[in-house]
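Student: Following is a predicted model, sequence given first.
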Amino acid sequence: MPDSDDDDASFSHKQYYVPVLEASESSGHILSQRSMPILADSQRSFRYEWDDAETGIATGMATTHLNGMSMGDLQDGEWTPWLQRLKRKCVALRWQLSRRLFGVPLPLFTSHFELKLGDMLLTFPVITVLIAHAMRLALQRNVLASGAPPTIGLLLVFLLVVRNNSIQLALLGLSFERALFYHKLFAGVTVILAGLHGMAYLLARQHGELPHQRTKATTGLVAFVAMVAMLLLSTGFIRRRFFDFFVRAHWLLFIFVLVYAVIHGATLALLGIIPWALDMLFRLAYRVPVYAQGSAFNGHRGLKTGRKGVIERNQVTIVKLASDIVHIQFPRVRADTNESFRYRTGQYVFLCIPAFSTLEWHPFTISSSPDEDAVTFHIKAIGDWTRKVLDIAPKDGLEGKLPMEILVDGPYGGLSIDIYNPAIYSHFVLLSGGIGVTPMRSITTWLHHECYNRKRDAIQRVKFVWVVRDRENLKALIAEEATEKVSDEFFIAESPRKPQSPSFRDSVTDKFSFDFYVTQSEPDAEAPVARDVDKRLKYGARPEIGQILREMGNEAKQCGKIRVAVLVCGPKEMMRETIATSVRLSLEMKLHFDVHSERFGF
C-alpha cells in the first residue's frame, strides 16, 4: 500500500528497500548486505497442502479480487484438525466465488473506480435500498423511522475501519486497505441519509406535525455538520498535503459525531465502536509494545527476566541510499530471544516515530520476502514525514542504528489473487513503476523460493518488468551504499543449503525473466548500473503491456492453462492500463488474466 503522507507508502503505497540480511553458517552471525537481491533464498521452508483445485472452462473474463488471506495462511499447530479443514473449505469457497463472480472486473469501472461485479451485485443495491427507503420516509415526514438508515450507515462506517477484522478478512477477503474504500463510500452515503433525516424533520415542522425539539435539533445538526466536515477534510488532496492536520481533525470531528449522534438517539452506532475500540486496544496496548519491548513470555523458555523486542531500537538500522530514498531493516527473528516478526509476501505495516508525532502512522510495504532473514522497508521522501525520516539517516551513506524509537503496527493486507495455491496459477506477470517495485520484489523472491527451494514445479514462467524515470533511481535501489559498488546477488539466488544455486545466466532464465525500462536517461558506458543489469536495460522506452500479457497468455494456453496472474504496482496510469488490457485480452483470448493491483495510497 504506498501513498501515505498519504503518498509515503513503501510499496510502493502503497503504498523501499536495499540491504538484505543473510546468515553465515560458519560465523553464526547475521551479515548486513546493502544490496537488493531480486531473488534471495533462505533455509526456511514450509509445505502447504491443498483441498481444492481450479477446474472449469475459461469464460473470457479477467478477475481482480478482493484482498485477503489465502490457504497459505494456515499453519500447522495453530488450529485443531477439524477447524483446519473447515477454515480451508471456507477460504476455498471464498476464493472460488471471488474468481468466478464477485471479483470479476467491469470495463471502465474497475480500471478507473476499482468497482467490480460484486459491488454491482451487493454494495450498490444495498446503498440504493437505503437511500430510496430514507427518501420515502422523508417524504412521508416520518422523522422517527427516517433516523434508522443513517444510524445503520454510521454503524457500517465504524465497523469498516477495524484493522484486525479476521472474520471480514477470512470470509469476505476484505483486508483493511480495501475496507477503507467502503468506509469512505458509506461515509458519503451516511451524510446523504442524515440529510434526508433532517429533511423529514423540517417537512414535519413545516406541516405542523411535530413540535420543536431543541435538544434533538441541536444535537442532530452538530453531528451532521461534523460528518460533512469530516468528509470534506478526508479528500486525497488534504490527506496527502496536510496529513498531520487531517489526522487531528479526523479525531476531533469523530468525537463530535459520536457524542452528539448518541445523544441524538443513534445508540445503535455504538455496536460499531466496540470492535473498533477493542481492535485499537489490542494494537496499541499489546502488539506494538510486544514488537518494541518483547513479550512477557517466550514460547521456548517460559517466563523471561528481561524483555527484548524484535523491533527494539538497537535492532533497527537505517541507511540513505539516494538523495530521496531511505532503507530501514531489522532481523526477522531476534537471535538472543527468538522474538519474531511474522508476515506474508505482499503485506504492509504502519510505521510511527513518536519523536515526530504519536498520531502519524504511515503505511509501507515490506519489501523483503518472508523467507529472508531481515525485514526491510524502502521509503521514498515525498511528504513532510518521510523527509524527516530521510533527515535522520546517516549523512555519509553508511548504515547506522536508528537514532530514535520506531513503532510498527501490522502486518496487514495481502494479495487479492491466490498465488499461494499451486493448482491455480503457473504463469505470472509482475509490473512495477518507480518505488512500486517493492512489493513486486518481495513477491518475485517468494515465487523463486517456492519454485526452487520448495520444488513447486507448477510455476512455469515469471515475467518481472520494472519502469523507472532515470537510471539513478534504478542504481540507487540496486547499488550498495548508493555508490559504484554493486552486489552480484541482484541476479543470483544463493541458498545456504546449496553450494551453487541457479543464476540468471543459465537455467533460471527458462522460468524467470527480467526487463528494466529507463524512460528519461541515456546509457553511460563509463558508469554502468550493475553487472548483468545493463544488458536488460531499455532506454527511452516504456513496456508494451498488451504485448507482454499476450505473450504470457499464449504460453499459458500452450501449457493447457486458463489463468495468468498479473500483479501491478505503480502510477495510476500504469495500473489502469494493466487492468483495462487484462479485461480486453481475457475476452479476446478466452483466458482469465487475474489482476492484483497495489495502490500507492488509501
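Tutor: Cool, got the structure. Numbers count the residues shown, from 1 in each chain.
Student: contacts, neighbours, all on C-alpha from now
Tutor: Fine.
Student: and the helix ranked longest in the chain, what does it pack onto?
Tutor: Ranked by residue count under DSSP state H, the longest helix found in the chain is helix 176-206. In terms of contacts (3 or more CA pairs under 8 Å, 6 or more residues apart in numbering; DSSP states H and E), helix 176-206 is packed against helix 124-139, helix 143-146, helix 148-159, helix 214-232.
Student: So which of those helices is the most surrounded?
Tutor: Comparing the helices and strands packed on helix 176-206 by mean neighbour count (mean count of other CA atoms under 10 Å), helix 148-159 ranks first with a mean of 22.
Student: and that helix with helix 124-139, angle?
Tutor: Put simply, helix 148-159 runs at 140 degrees to helix 124-139, going by axes from the mean of the first three to the mean of the last three CA atoms, to 10 degrees.
Student: from the middle of its chain, how far away would helix 148-159 be?
Tutor: Here helix 148-159 is found 26 Å from its chain centre; the criterion is CA atoms, centre = their mean, to the nearest Å.
Student: Please point out which parts of the helix or strand just after it sit buried.
Tutor: Next along the chain after helix 148-159, taking DSSP states H and E as the criterion, comes helix 166-172. Buried residues in helix 166-172, counted by 16 or more other CA atoms under 10 Å: 168, 169, 170, 171, 172.
Student: Helices along the stretch 251-400 of the chain, start to end?
Tutor: Here the stretch 251-400 of the chain has its helices, by DSSP state H, counting those that start in this stretch, at 270-282, 288-293, 384-392.
Student: can you give me how far the shortest one is from the chain middle?
Tutor: It refers to helix 288-293. Put simply, helix 288-293 sits 22 Å off its chain's centre (CA atoms, centre = their mean).
Student: Got another one to weigh against that:
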Amino acid sequence: MADICELMNYMLITNQLFISLQTLFLIINIVLFVVYFMKFYNGKQYYYLNQMLGLSLPFARASAGALNFNCMLILLPVCRNLITLMRGSCQRCCYRNTLRQLDKHIMLHKLCAYTICFWTAVHYFAHCFNFERFILAWSSPNNSTKELLATLSAIKQDGDQNWVNPIRSPLTNPMLELFKNIPGYTGVLITIPLIFIVTSSTELIRRSYFEVFWFTHHLFVVFFIALVTHGLGGVVRMQTNLADHDPEYCSLGDRYKYWGVLPECPLPNFQGGGAQTWKWVIGPMVLYVIERIVRFVRSEQKVTVVKVIEHPSRVVELQMQKSGFTTEPGQYVFLKCPSISHLEWHPFTLTSSPQEDFFSVHVRIAGDWTAKLAELCCHDEYQVHDSSTLPKISVDGPFGTCSEDVFRYQVDVLVAAGIGVTPFASVLKDIWFKKCDADHQMKLRKVYFYWICPDTNAFEWFVDLLKCVEDQMIEMNQADFLEINIFWTRGWSARQANIIGKTVTEETDVITGLMHKTKFGRPNWDLEFERIAQSNPDTRVGVFFCGPKVLSSTLHKMSNKYSQSRASGTNFVYNKENF
C-alpha cells in the first residue's frame, strides 16, 4: 500500500502542470457558469423574464456563457502550424515539462469537445423549458402571476419591437414557432453537426472508417456559422427603462393593470441583448482561417515523387522532393492524392532525416485510401518505380511532435510497436548522421531501442537502417551507444524456433543479421526499466513511444513507477506520439 501511495504521489508530481491546466480549465468553466447564472438570476433587467421562465432562464444563459469559452478554445489545438511554431520558438526559453504540454493538444481538443457536449445538453434542455413556459405564459396556471404574465406576453408597440415573449399568440404550432425565429433553427444547425462530429470521432469509426470521420469533422463550418448567428434573434430580452419603471414595485398587487397610466409605472421597454458569441470566437476563427490559407498555399507547391519502393508486409515507401522543405527528426506531414480524392488528407510520419536530399514516408496498406495509393504507385512487387509514371501528391507540413525532443536528454528509450517504428526511422537516421559529423557535439550518450513486431516480414523494410547504424557505431568504437531490442511476438513455428535455437551462438542474429539478437515474446517492462534505471543513475531519461493505447498506458505507468524510486535518482519522462 505504501508503494502504491508513493507511486500515486509521484504521478501527481510529474503530471502537476497538466493536472493544473485541467483544473484551471474546469475552474474557468465553473466560474463562468456561476457568474452568468447570478447575472440572469439577480439582474433587475431580467426580472419580468424570470417571472415568466423561472430558473430555466439563468441555466440557459449560464451554460451559453461556458459554451462560448469552450468554442473559443476548441479551434486552437488543431492549428498545427501555430503549435509547431510555438514548439520551435520555445525550445530554448521554456522548460521541457512546459513544452511537453504541446504534445497534449489533441487531448485539449477532445476535452473542449466533451465539455461543449455537456453544456449543449444543459443549454438545450433549459431552452426546452423556456419554450414551453413562453407558451404557458399566455394562460399561466399560477393564479398569482397569471394575469401579469398574460399582460407581459401581450405587450406590443413600436412596430412589434418591444415584446418580451417571442411567442406572439397563444394559438400557434410550437414546431412552427421554433423554426420561425433565428435561435430556433440555428440551434438545430448547431446540434445536428455536433452529434455527427462527436459520434464519428469514436475510436472504432476513426480507425476503421477514416473517411467518415474526416468528412463529418468538416461540418464544423456549419457549426460555427450557426453558432455566431444563434443570438441574432434577440429572444432573451432585458428591460431598458429601469430608471422609469421599477419592475419589483410595478408588479406588486394589480399595478400591472395600470401600466402607462400611473406616472411611476410607464410601460416597460424591452430590447434584445444581441449576439455575443462572435466576440469570443472571432480571434480563434481568424487564426484558423490563416492556418488553412497557409496549409492550402503550402499544399499547392509542387511535389516530385522521386522514388517508390515496395517493402514486405504491405509497406510502400514514397521518396519525395519539394522546394524549401525543411524538417526535424520525428515530424509528420499530411498527404493528399488528387487522383483518389481532392478532399482527403492523411497523416504520415516522416522516415527520412533532415540531412537527406529527399523526404520520405512509409505507408502501410491498411484501408481503402492507402490501397488505392499503393495501386497507383506500384505495378510490380519489390520494384523501384520511375517518377514519370507516378500520380501527383500534395504535401502539407511538416508538423512537430514530441520526437523532436530526443536530443534534449542524455539517455533515450525509443519504443515502437509494428508500423509505429516510422518516427524512429527519422530519429535513428539523424543520430547516425550526427555521429558521423565529428564537429557535432551531442548531449545524447545512450539510446535503448525497442521494437515489438508480430512477424518476421515486418523486420525486413527497417532492418537495413538498423544494420547501418549498428555498423557505424561499431566502426566508431561506440557499440554501446545504441542497444537494439527486437521482440518477435507471434507466428514462429517449432521448426523455426529449433533452427534459431541452434544458431544462438552465431555472431549475428539469424533473422535480422544484427549483432543484437532477436527476442521472442513480449518484453518484461519491469525488468527493462529496472535495468535502465540501475545503468543510468541520477539521469533524466526520455521515453518515446509510438503505437497502440494499451502499451502506451503500460509504458506511462512504468515511467512513473521507476521514477518514484529515488534509490537510483533516475527520472523517466514519458512522451507519446499524437497526430
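Tutor: Received, thanks. Keep in mind that what you see is a predicted model, and the values were worked out from it rather than measured.
Student: gap between the aligned partner of residue 363 of structure 1 in structure 2 and residue 2 of structure 2?
Tutor: Under the alignment (TM-score structural alignment), residue 363 of structure 1 pairs with residue 347 in structure 2. Distance check for residue 347 of structure 2 against residue 2 of structure 2: by CA to CA, to the nearest Å, it reads 44 Å.
Student: When the two are compared, which one has more neighbours?
Tutor: Neighbour totals were compared for residue 347 of structure 2 and residue 2, and residue 347 leads with 17 against 7 (other CA atoms under 10 Å).
Student: you'd agree that one is up against residue 336?
Tutor: No - in terms of CA atoms under 8 Å, residue 347 of structure 2 does not count as a neighbour of residue 336; the distance is 9.3 Å.
Student: picking that back up, quick one: buried residues of the longest helix of structure 1?
Tutor: Buried-residue list, helix 176-206 of structure 1, by 16+ other CA under 10 Å: 176-180, 182-184, 186-205.
Student: Check how far it sits from its aligned residues in structure 2, on average.
Tutor: Aligned to structure 2 and superposed, helix 176-206 of structure 1 gives a mean residue distance of 2.9 Å (mean CA distance after the TM-score superposition for structure 1).
Student: ok so, going back, need the helices of the stretch 251-400 of structure 1 in CSV (columns: distance to residue 325 of structure 1 and mean neighbour count).
Tutor: Putting these into CSV (distance: least, CA to CA, whole Å; neighbours: other CA atoms under 10 Å) gives the following:
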stretch, distance to residue 325 of structure 1, mean neighbour count
helix 270-282, 31, 16
helix 288-293, 24, 20
helix 384-392, 7, 18
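Student: With distance to residue 30 of structure 1 added, can I get these in TSV?
Tutor: TSV is the format used below for the helices of the stretch 251-400 of structure 1 (distance: least, CA to CA, whole Å):
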stretch	distance to residue 30 of structure 1
helix 270-282	32
helix 288-293	20
helix 384-392	24
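Student: Which one of the ones you listed lies nearest to residue 149 of structure 1?
Tutor: Closest to residue 149 of structure 1 of those is helix 270-282 (CA to CA; 14.6 Å).
Student: now the closest one: how far from the chain's centre is it?
Tutor: Distance, centroid of helix 270-282 of structure 1 to centroid of chain: 22 Å (CA atoms, centre = their mean).
Student: what's in contact with it?
Tutor: The contact list for helix 270-282 of structure 1 (CA atoms under 8 Å, 6 or more residues apart in numbering) reads 155, 156, 157, 158, 159, 161, 162, 163, 164, 262.
Student: one more time with 6 Å
Tutor: Helix 270-282 of structure 1 is contacted by residues 155, 158, 159, 162 when judged by CA atoms under 6 Å, 6 or more residues apart in numbering.
Student: What of stretch 181-189 of structure 1?
Tutor: Residues from elsewhere that reach stretch 181-189 of structure 1 (CA under 6 Å, 6+ apart): 157, 160.
Student: If we use 7 Å, what do you get?
Tutor: 153, 157, 160, 161, 231 (CA atoms under 7 Å, 6 or more residues apart in numbering).
Student: what's the counterpart of the second one in structure 2?
Tutor: Translated: residue 157 of structure 1. Correspondence of residue 157 of structure 1 to structure 2, assessed by TM-score structural alignment: residue 74.
Student: And residue 439 of structure 1, by the same measure?
Tutor: Residue pairing (TM-score structural alignment): residue 439 of structure 1 is matched to residue 423 of structure 2.
Student: State the distance from that match to residue 483 of structure 2.
Tutor: 17 Å.
Student: So for these two, which residue has more residues nearby?
Tutor: When neighbours are counted by other CA under 10 Å, residue 423 of structure 2 and residue 483 differ, and residue 423 comes out ahead with 30 against 16.
Student: Average offset of the helix or strand harbouring the more buried one relative to structure 1?
Tutor: Using DSSP H and E, residue 423 of structure 2 falls within helix 422-436. With mean CA distance after the TM-score superposition for structure 1, helix 422-436 of structure 2 departs from structure 1 by a mean of 2.7 Å once superposed.
Student: who's in contact with that helix?
Tutor: With contacts defined as CA under 7 Å, 6+ apart, helix 422-436 of structure 2 is touched by 329, 330, 349, 350, 351, 352, 353, 354, 362, 440, 469.
Student: Quick one: neighbours of the aligned residue in structure 2 for residue 122 of structure 1, just the number.
Tutor: In structure 2, residue 122 of structure 1 lines up with residue 24, judged by TM-score structural alignment. Neighbour count for residue 24 of structure 2, taken as other CA under 10 Å: 12.
Student: Tell me which helix or strand residue 24 of structure 2 sits in.
Tutor: Here residue 24 of structure 2, judged by DSSP H and E, is contained in helix 16-42.
Student: Against which helices or strands is the next helix or strand after that helix packed?
Tutor: Downstream of helix 16-42 of structure 2, the next assigned helix or strand under DSSP H and E is helix 47-53. When contacts are defined as 3 or more CA pairs under 7 Å, 6 or more residues apart in numbering; DSSP states H and E, helix 47-53 of structure 2 packs onto helix 105-136.
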